[in-house]
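K.L.:
when you get a sec, could you give me coordinates for this:
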Amino acid sequence: MMDKYFGVGVGFKPEHFKDIMQGQPDLGFFEVHAENYMGDGGAPHRMLGALRENYQLSVHGVGLSLGTMGNLDQTHLHRLKDVVDRYQPALVSEHLAWSSHDEAKNLLFLNDLLPIPYTAQTLDRVVEHVDQVQTTLGRQILVENPSTYVAFSETQMSEIDFITQMQSRTGCGLILDVNNVYISANNQNMDAFEYLDAFPTHAVGEIHLAGHAEDLDDEGKRLLIDAHDRKVAPDVWTLYQHVIAKTGEKTTLIEWDNDVPDWPTLYQEALDAKSLMAKSGAKTHAAE
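P.N.:
Next up is the predicted model:
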């Protein structure tokens, strides 16, 4: 899985369907959010079925809540399996986050991807959940590094240590979201290049690139927000070049989920990623 290269792709948006079908853009894949295709039929499936005839798919989940201390929602997990079985995507992924809470047997869902404390207890629970998902789906999944805004006081290990141990114990693959790294580095006064150099890139199956919003925190300091609502920032492109110079060709996704632009604008972001990949001299299976 991790050694396969599917090129550069973008997140699929229905408003771009006509342009994609008419233009047949030179892309390796399209990503879709699994939860948008958990119904039985209708226009979403008609469009995705047509797309699947010409392109690979990457199915990205946002609702499994791998980091919850409660139980995984089995109904949601099996709906995900139905989507994966139906479309046989090249990649399946989820977030290192939690978004549900099992309170007195009543599962509560929160409309956000919330951070987790990096503790031994949380690690054991995440490993259990990743194992359960991979067993149910009958395949490897990729888990994405989060964007963070604060650190937990009870944290016992670094994010890199947590992710490395999770990957080693489950055999899962990883998504390296470079924009998330940039956001976390700014918000928590870390060095983004040091983070990337320590990341277990041998397990990365996909890289994510996206735009972020800027604000100020309560102390007037620069605060970055993972908004997915604009072009990739120049500093993030620089970090991306740093990564692929080390790893070689890696499947790369442009994420743009809010304030979605017209198709030519989104496609140009993908072409820019392809150009940087070519300029870097990256080759498939480059040595780590």
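K.L.:
when you work out contacts or count neighbours from here on, use the C-alpha atoms and nothing else.
P.N.:
OK.
K.L.:
for stretch 32-48, how far is the first residue from the last?
P.N.:
Stretch 32-48 has an end-to-end distance of 9 Å (C-alpha to C-alpha, to the nearest Å).
K.L.:
chain center to that stretch: distance?
P.N.:
Its chain's average C-alpha position is 19 Å from that of stretch 32-48, according to C-alpha atoms, centre = their mean, to the nearest Å.
K.L.:
ditto for stretch 230-243
P.N.:
16 Å.
K.L.:
now the strands for the protein?
P.N.:
With DSSP state E, the ranges of strands along the chain come out as 8-11, 29-33, 56-60, 91-95, 98-103, 106-114, 142-144, 173-177, 204-210, 213-216, 222-225, 252-255.
K.L.:
okay, the ones you listed in CSV with mean neighbour count and distance to residue 84 next?
P.N.:
Putting the strands of the chain into CSV (neighbours: other C-alpha atoms under 10 Å; distance: least, C-alpha to C-alpha, whole Å) gives the following:
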stretch, mean neighbour count, distance to residue 84
strand 8-11, 24, 17
strand 29-33, 22, 11
strand 56-60, 24, 7
strand 91-95, 24, 8
strand 98-103, 19, 21
strand 106-114, 13, 22
strand 142-144, 26, 14
strand 173-177, 25, 17
strand 204-210, 24, 17
strand 213-216, 12, 32
strand 222-225, 17, 30
strand 252-255, 26, 19
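K.L.:
before we go on, could you also do this sequence so I can check it against the first one:
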Amino acid sequence: MFDTQPRFPELPALPGVGYKPQHFAAIMADPDPVGWLEIHAENYMGAGGRPIAQLRHLSERFPISVHGVGLSIGGEGALDPDHLARLKHLINWLQPTVFSEHLAWSTHGAEFLNDLLPLPYTNATLTRVADHIDQLQEVIGRQMMLENPSSYLAFAESTWAEPDFLSEITKRTGCGLLLDVNNVFVSATNLGFEPRAYIDAYPLDKVGEIHLGGHDEDEDDHGAPLLIDSHGKPVVDPVWALLDHTLARSGPRPILIEWDTDVPDWPILAAEATRAATALAKVAA
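P.N.:
This next block holds a predicted model:
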């Protein structure tokens, strides 16, 4: 297991946002209440140009969280060595505060799927994911955080509850956890479990970052509600309520507002961050 002690600096327990280049000028002029930024690693693996130049400026002013979407940590095949090398290069020069990835798979053989697909929670999956996390942490030389997925179906072969599965991964690898509260709400609605009970069973002491985002509402073939994790709308009130429940148990944590499709103007995104700041202030009080 990778030695994650001593840990790298943590993000501040403040609101953050997923950085989009169209917001660069507004963020540099007046970022309040945003205290940190997150980028997707795969968008910054090039050699230079305006994206890298802007990121260098931002990193001088804000703590940066790097969030990967393409490693396929849950995939059956080996991690892509070229992808790992590019990720290591990015982390070496940027020196972000944290790095995170998804508990999901997105590769099959040589094919890459543009989706983050869920996994069966079995002992075999646990060993494979833990091995991949160990390898990743050795390559990048630091602790990573693993994000809970949004699920649309359950696997009959699963023998672990998701919170227990994630807890065991942290014990085997020393990794931290990224808790996506919207993903919990989406999965709970789609699979029919109680989201607060999920939070109550979650290893909150391992959480270094919380995500919030919007989702789309649909119906399945039987007319039951089906939620799609889209990151293209404001956070809904039930997810804000679930965040309050989470923070009451965990204490203040860094909270990220994700908005990756139909990205709005900066004031709308800043307003979501302000609401996150209000949630944090209630816990602090």
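K.L.:
overlay them and tell me the TM-score.
P.N.:
Here the TM-score for the pair of chains, by TM-score structural alignment, normalised by the length of structure 2, is 0.95; 278 aligned residues with a C-alpha RMSD of 1.2 Å.
K.L.:
quick one on the thing from earlier: so can I have JSON lines of the strands of structure 1 showing distance to residue 150 of structure 1?
P.N.:
Output for these, formatted as JSON lines (distance: least, C-alpha to C-alpha, whole Å):
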{"stretch": "strand 8-11", "distance to residue 150 of structure 1": "28"}
{"stretch": "strand 29-33", "distance to residue 150 of structure 1": "26"}
{"stretch": "strand 56-60", "distance to residue 150 of structure 1": "25"}
{"stretch": "strand 91-95", "distance to residue 150 of structure 1": "17"}
{"stretch": "strand 98-103", "distance to residue 150 of structure 1": "15"}
{"stretch": "strand 106-114", "distance to residue 150 of structure 1": "11"}
{"stretch": "strand 142-144", "distance to residue 150 of structure 1": "18"}
{"stretch": "strand 173-177", "distance to residue 150 of structure 1": "18"}
{"stretch": "strand 204-210", "distance to residue 150 of structure 1": "21"}
{"stretch": "strand 213-216", "distance to residue 150 of structure 1": "14"}
{"stretch": "strand 222-225", "distance to residue 150 of structure 1": "11"}
{"stretch": "strand 252-255", "distance to residue 150 of structure 1": "23"}
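K.L.:
residues in contact with residue 180 of structure 2?
P.N.:
By C-alpha atoms under 8 Å, 6 or more residues apart in numbering, the residues touching residue 180 of structure 2 are 147-149, 210-212.
K.L.:
and if we set it to 10 Å?
P.N.:
The neighbourhood of residue 180 of structure 2, defined by C-alpha atoms under 10 Å, 6 or more residues apart in numbering, consists of 147-150, 209-213, 243, 255-256, 258.
K.L.:
that one maps to what in structure 1?
P.N.:
Using TM-score structural alignment, the equivalent of residue 180 of structure 2 in structure 1 is residue 177.
K.L.:
how about residue 70 of structure 2?
P.N.:
In structure 1, residue 70 of structure 2 lands on residue 63 (TM-score structural alignment).
K.L.:
count of neighbours near its match?
P.N.:
Counted with other C-alpha atoms under 10 Å, residues neighbouring residue 63 of structure 1 total 25.
K.L.:
from residue 193 of structure 1, how far out is the nearest residue to it once chain neighbours are set aside?
P.N.:
Leaving aside its sequence neighbours, residue 63 of structure 1 sits nearest to residue 99 (C-alpha to C-alpha, 6 or more residues apart in numbering; 6.7 Å). The gap separating residue 99 of structure 1 from residue 193 of structure 1 is 29 Å, by C-alpha to C-alpha.
K.L.:
and what of residue 2 of structure 1?
P.N.:
Taken as C-alpha to C-alpha, the span from residue 2 of structure 1 to residue 193 of structure 1 is 22 Å.
K.L.:
the more surrounded of these two?
P.N.:
residue 2 (19 against 16).
K.L.:
could you pull up the residues touching that one?
P.N.:
By C-alpha under 10 Å, 6+ apart, the neighbours of residue 2 of structure 1 are 91, 140, 142, 172-174, 201-206, 250-251, 285.
K.L.:
and if you look at residue 123 of structure 2?
P.N.:
129, 158-160, 165.
K.L.:
what residue in structure 1 is paired with it?
P.N.:
Per TM-score structural alignment, the equivalent position to residue 123 of structure 2 in structure 1 is residue 120.
K.L.:
would you mind measuring from its match to residue 68 of structure 1?
P.N.:
Applying C-alpha to C-alpha, the value for residue 120 of structure 1 to residue 68 of structure 1 is 14 Å.
K.L.:
again with residue 34 of structure 1
P.N.:
When C-alpha to C-alpha is the yardstick, residue 34 of structure 1 and residue 68 of structure 1 sit 19 Å from each other.
K.L.:
next: residue 195 of structure 1.
P.N.:
Taking C-alpha to C-alpha, one finds residue 195 of structure 1 at 25 Å from residue 68 of structure 1.
K.L.:
kindly report the same for residue 126 of structure 1.
P.N.:
From residue 126 of structure 1 to residue 68 of structure 1 the distance is 8 Å (C-alpha to C-alpha).
K.L.:
mutual contacts of these two, please.
P.N.:
96-98, 116.
K.L.:
and for residue 78 of structure 1, the neighbour number?
P.N.:
Neighbours of residue 78 of structure 1 under the rule other C-alpha under 10 Å: 15.
K.L.:
now do the same contact list for the residue lying closest to it once chain neighbours are set aside.
P.N.:
Using C-alpha to C-alpha, 6+ apart and skipping residues adjacent in sequence, the residue nearest residue 78 of structure 1 is residue 136, 7.8 Å away. Contact analysis of residue 136 of structure 1 by C-alpha under 10 Å, 6+ apart lists 74, 77-78, 80-81, 130.
K.L.:
coming back round to it: by neighbours, which of the contacts of residue 123 of structure 2 wins?
P.N.:
Top of the contacts of residue 123 of structure 2 by neighbour count (other C-alpha under 10 Å): residue 129, with 22 neighbours.
K.L.:
pretty sure it sits against residue 71.
P.N.:
No. Residue 129 of structure 2 is beyond contact range of residue 71, at 11.4 Å (criterion: C-alpha atoms under 10 Å).
K.L.:
which neighbours do those two share?
P.N.:
Contacts common to residue 129 of structure 2 and residue 71, judged by C-alpha under 10 Å, 6+ apart, are 103-105.
K.L.:
surely residue 207 of structure 2 touches residue 181?
P.N.:
No. Under the criterion of C-alpha under 10 Å, residue 207 of structure 2 makes no contact with residue 181, lying 11.6 Å away.
K.L.:
so how many other residues sit close to whatever residue of structure 1 lines up with residue 136 of structure 2?
P.N.:
Here residue 136 of structure 2 is matched to residue 133 in structure 1, going by TM-score structural alignment. Residue 133 of structure 1 is flanked by 22 other residues according to other C-alpha under 10 Å.
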